[in-house]
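Engineer: what shape does this take:
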Amino acid sequence: MDSDDMGIAPHAANTSGFERVLDIRFAAATTPTIEGARSVSSAALLEDPSHFIPTMTTPTLIVCDIGLRSRTAALALQTAGYSSIRSLSGGMEAWFDEKLPVHTPGLLTAEQYRRYDRQIKLPGVGVEGQHRLGSSSVAIVGVGGLGAPVLSYLAGSGVGRITVIDSGVIELSNLHRQTIYTTQGVGAEKAEQAAAFATQLNPEVEMHHRHLTLSSSNAAEALSGHDVLVVCTDSFETAHVVNEASVELGIPMVFGSVYRTEGQLAVFHPGGGGC
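Structural biologist: As a prediction, this is how the structure comes out:
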C-alpha cells in the first residue's frame, strides 16, 4: 500500500468492515469511540503489533483525535510489513462531525463528551471530574465585572446548577467589561439577563436567578442547597452577609475582588480556615 493511500474518510471507514479498530487516543477508554474499538497506546502498539493485530494482512483501522498520530502509526506498521492498515482521516473529530455511530461509556452522554472534550483530557478532571461538575451547584453573588466571567466559565465548564444573585440593572458603562450583556439589555435586571446568557451558552445548566439584595434576614434561605458560594460583589456589607451564611450553612465560600489592574482571591471553608 502506498503511503498516500493510508487515510480513509469516516463514511468509507464506517462501511469497510475492518476486523480491528485500534484507538490510540490518550483517553480512548473513557470517551466515545467507534463501536468495537480497542483502546491502546501508540507506544504499546508499535512495540508489539502482533499483540493487537492477528496477522500481517488483517484489515485494521487506526484512530486518533485528528488523524495525525494515527497516520504516523499506520506508516510505521506498513514499514514493518503490515499490508492492510488504514488511518482514519480527520480522526474522531471528523467521525463526530459526520455524526457516525459511536459507543459511549457511562456517566456522560455523547454530546457531553463532545462539549467538554478539552477539559476532560486535562489531568485531574477526566470523566469522573466532569461528572462531579455536572452534579454540583454554585451560587454567584454579584454578576458584574468579576461575576460575569465567573458565570461564563462555570456555565461553560458544565456546572450542573447555578444561581445568580444581583440587585442591579445593566448600565451602558458596564458593557465594555461585562461582556455577557448587550446594548439592548441596558436597563434590564442583571440577574435575569445573566441567567439568560448562561442558558444560551450551555442549555444543560440548570439556571436560577434572583433580583435581590442579600441581608442577614434572607441570605441563608437564598444560599442554602449550594455546594460553593462565590462572592463577586463590590459591597463589603453583602460580602459579610454571605460570609455569615457560609458559616451558618457550612458551605465553602470563594471571595474575589478586582480594582483596576489588581485582584484578590481567597477561599474560606467553615471549620477548615478563617471565616
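
Engineer: only C-alpha atoms for contact and neighbour calcs from this point on.
Structural biologist: Fine.

Engineer: same for whichever strand or helix holds Leu133, what does it pack against?
Structural biologist: Taking DSSP states H and E as the definition, Leu133 sits inside helix 126-134. Helices and strands touching helix 126-134, by 3 or more C-alpha pairs under 8 Å, 6 or more residues apart in numbering; DSSP states H and E, are helix 117-120.

Engineer: could you list every helix and strand that the helix it packs on packs against?
Structural biologist: For helix 117-120, the elements it packs on are helix 126-134, judged by 3+ C-alpha pairs under 8 Å, 6+ apart.

Engineer: run this one through as well so I can compare:
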Amino acid sequence: MENLDDYNHIIKKFISHDIATASYIIESLSEKEASMVLQVLPSELTIQIIKNLQISFVATLLENFDDATLNKILPRLEPQILTTLLMHVSKEFRERIKHYISGTLKVQIRELLEYPESSVGRFMTTDFLSFDRNLTAREVISKIRSLSKKRLPASYAYVVDAEKHLIGVINMRDLMIALPNQTLESVMLKNVFSLDSFLDVQDAAKELSKRKYFAAPVVDSENRIMGIIKAERLIKGVQEDSIQDIQRMFGVGRDEKPFSSIFSSMKH
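Structural biologist: Coordinates of the predicted model:
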C-alpha cells in the first residue's frame, strides 16, 4: 500500500473524536490493507478500533497479524471479545496464539466458555451484526455495504452501548427509511426479547416457538450480547465435527465439555 502513512494519519486524526469513522475507513479497505494499517498503529489505537469492528472481520484480520503484534494486542483485549474471536478463527490460528494467553485472562475465558451441554450458549452462533447506538443511519448503511462483500446479508442488526449491552434491534427496512442523520438509538426497537446463554435449549425452543421467532439474541448475566440462536440450530443440534476439532486441538477428553475446556491444555 503506497499511501499507508496517509491512512494512518487520517485514522489517528479521527480516532480521538470519531471512532466510527476510523472504523469505517478500516472496513472499507481490503483485508490485507486493513491488517497492515492496524499493525503499524499504536497498540492502544488498534484495540479501540477492534472493539468497533465486526467480530468476523476482526478474526480475519488477526490471522494476518505478525506474532509481535499479536503478543501486544491479544493480552489487552477484553475477555469477552477474545472469547468470541476464538469461535471465529481457524484451529491453526488458535494453536498459534495460545501461548500469548495466560494467567487471569485464560481463567476468564474458560469461565465464559463453561456453558452446560444443553444450554443456549453451546448452540448459539457468534455471526451477527451489532452497532453502537450513537451511529447514524448513514454510517451503519455504509458499514453494512462494506461488510456485504465479506458476509451474507442480515435481516436485523442489534444495537449496543459502549459496554456491548444489548439495548435495541433494528430491521433493515427501518434502517433504510430512517433519516441519514438519525442515530440508531432514535429509530431502534426497544425492549428486545433475548435468551440467557445458560437457558436450557428445550426451554429456548419453546420461547421461540411461542413467539414465532426464527432467531433471538443471546445475552450474559449482565445483558451483554454474546451471539444469536436460530430455531433451526436448536432443532438440528450441535455440529459435532467442529466441536471435535477443538477437542483434539486442545487435548480435551471425550468426557469433558468441549468449549469450556478450549484452554484446558494451557493450564501449565
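
Engineer: state the TM-score obtained for the two superposed chains.
Structural biologist: Here the superposed chains carry a TM-score of 0.22, computed using TM-score structural alignment, normalised by the length of the second structure; 105 aligned residues with a C-alpha RMSD of 6.3 Å.

Engineer: quick check, Tyr153 of the first structure in a strand?
Structural biologist: No. Checked against DSSP: H, G, I helix; E, B strand; the rest coil, Tyr153 of the first structure lies outside a strand; its state is helix.

Engineer: neighbours of it, how many?
Structural biologist: A count of nearby residues for Tyr153 of the first structure, using other C-alpha atoms under 10 Å, gives 13.

Engineer: could you pull out the strands for the stretch 151-268 of the second structure?
Structural biologist: Applying DSSP state E, counting those that start in this stretch to the stretch 151-268 of the second structure gives strands spanning 156-160, 166-171, 195-196, 215-219, 225-230.

Engineer: that older thread, show me which residues of the helix holding Leu133 of the first structure are buried.
Structural biologist: Buried residues in helix 126-134 of the first structure, counted by 16 or more other C-alpha atoms under 10 Å: 126-127, 130-131, 133-134.

Engineer: same question for stretch 24-40 of the second structure.
Structural biologist: Buried residues in stretch 24-40 of the second structure (16+ other C-alpha under 10 Å): 24-28, 31, 33-39.

Engineer: just the closest of those residues to Phe131 of the second structure, please.
Structural biologist: Nearest to Phe131 of the second structure out of the buried residues of stretch 24-40 of the second structure is Tyr24 (C-alpha to C-alpha; 11.8 Å).

Engineer: now name the helix or strand holding the closest residue to the closest one other than its chain neighbours.
Structural biologist: Of all residues beyond its chain neighbours, the one nearest Tyr24 of the second structure is Lys143 (6.3 Å), with distances taken as C-alpha to C-alpha, 6 or more residues apart in numbering. In this assignment (DSSP H and E), Lys143 of the second structure forms part of helix 137-147.

Engineer: can you put the strands of the stretch 151-268 of the second structure in JSON lines and add mean neighbour count and distance to Leu82 of the second structure?
Structural biologist: Shown next, in JSON lines, are those (neighbours: other C-alpha atoms under 10 Å; distance: least, C-alpha to C-alpha, whole Å):
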{"stretch": "strand 156-160", "mean neighbour count": "21", "distance to Leu82 of the second structure": "18"}
{"stretch": "strand 166-171", "mean neighbour count": "22", "distance to Leu82 of the second structure": "18"}
{"stretch": "strand 195-196", "mean neighbour count": "22", "distance to Leu82 of the second structure": "20"}
{"stretch": "strand 215-219", "mean neighbour count": "21", "distance to Leu82 of the second structure": "16"}
{"stretch": "strand 225-230", "mean neighbour count": "24", "distance to Leu82 of the second structure": "12"}
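
Engineer: quick check, Glu192 of the first structure in contact with Arg210.
Structural biologist: Yes. Assessed by C-alpha atoms under 8 Å, Glu192 of the first structure is found in contact with Arg210 at 7.3 Å.

Engineer: start and end of stretch 47-62 of the second structure, how far apart?
Structural biologist: Terminal residues of stretch 47-62 of the second structure are spaced 12 Å apart (C-alpha to C-alpha, to the nearest Å).

Engineer: what about Ile73 of the second structure, how many neighbours?
Structural biologist: Neighbourhood size, Ile73 of the second structure [other C-alpha under 10 Å]: 20.

Engineer: distance check, it against Leu62 of the second structure.
Structural biologist: Ile73 of the second structure sits at a distance of 10 Å from Leu62 of the second structure (criterion: C-alpha to C-alpha).

Engineer: check Gln247 of the second structure too.
Structural biologist: Per C-alpha to C-alpha, Gln247 of the second structure is found 22 Å from Leu62 of the second structure.

Engineer: quick one, strands of the stretch 51-200 of the first structure?
Structural biologist: Assigned by DSSP E, counting those that start in this stretch, the stretch 51-200 of the first structure shows strands spanning 60-63, 85-88, 137-141, 161-165.

Engineer: of all the ones you listed, which one is nearest Arg114 of the first structure?
Structural biologist: When the strands of the stretch 51-200 of the first structure are compared by C-alpha to C-alpha, strand 60-63 sits nearest Arg114 of the first structure, at 16.5 Å.

Engineer: for that closest one, packing partners?
Structural biologist: Strand 60-63 of the first structure sits against strand 20-23, helix 68-79, strand 85-88, with contacts defined as 3+ C-alpha pairs under 8 Å, 6+ apart.

Engineer: from the ones you listed, which stretch is densest packed?
Structural biologist: With neighbours taken as mean count of other C-alpha atoms under 10 Å, those reach their highest mean count in strand 85-88, at a mean of 29.

Engineer: what packs against it?
Structural biologist: Strand 85-88 of the first structure is packed against strand 7-8, strand 60-63, helix 68-79, with contacts defined by 3+ C-alpha pairs under 8 Å, 6+ apart.

Engineer: closest one to Met92 of the first structure among these?
Structural biologist: The nearest among these, by C-alpha to C-alpha, is strand 60-63 at 6.9 Å.

Engineer: how about the helices in the first structure?
Structural biologist: Listed in chain order, the helices of the first structure (DSSP state H) span residues 10-14, 42-47, 68-79, 91-97, 110-115, 117-120, 126-134, 147-157, 190-201, 219-223, 236-249.

Engineer: same check, this time on the stretch 1-150 of the second structure
Structural biologist: Here the stretch 1-150 of the second structure has its helices, by DSSP state H, counting those that start in this stretch, at 4-15, 19-28, 31-40, 43-50, 55-62, 67-73, 79-86, 91-97, 103-112, 120-123, 137-147.

Engineer: check the burial of Phe236 of the first structure by counting its neighbours.
Structural biologist: Using other C-alpha under 10 Å, Phe236 of the first structure has 9 neighbouring residues.

Engineer: ok, it to Val138 of the first structure distance?
Structural biologist: On the measure of C-alpha to C-alpha, Phe236 of the first structure and Val138 of the first structure end up 20 Å apart.

Engineer: rewinding a little: can you lay out the buried residues of helix 126-134 of the first structure as CSV showing distance to Ser152 of the first structure?
Structural biologist: Converted to CSV, the buried residues of helix 126-134 of the first structure look like this (distance: C-alpha to C-alpha, whole Å):
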residue, distance to Ser152 of the first structure
Gly126, 21
Val127, 21
Gln130, 17
His131, 19
Leu133, 15
Gly134, 15
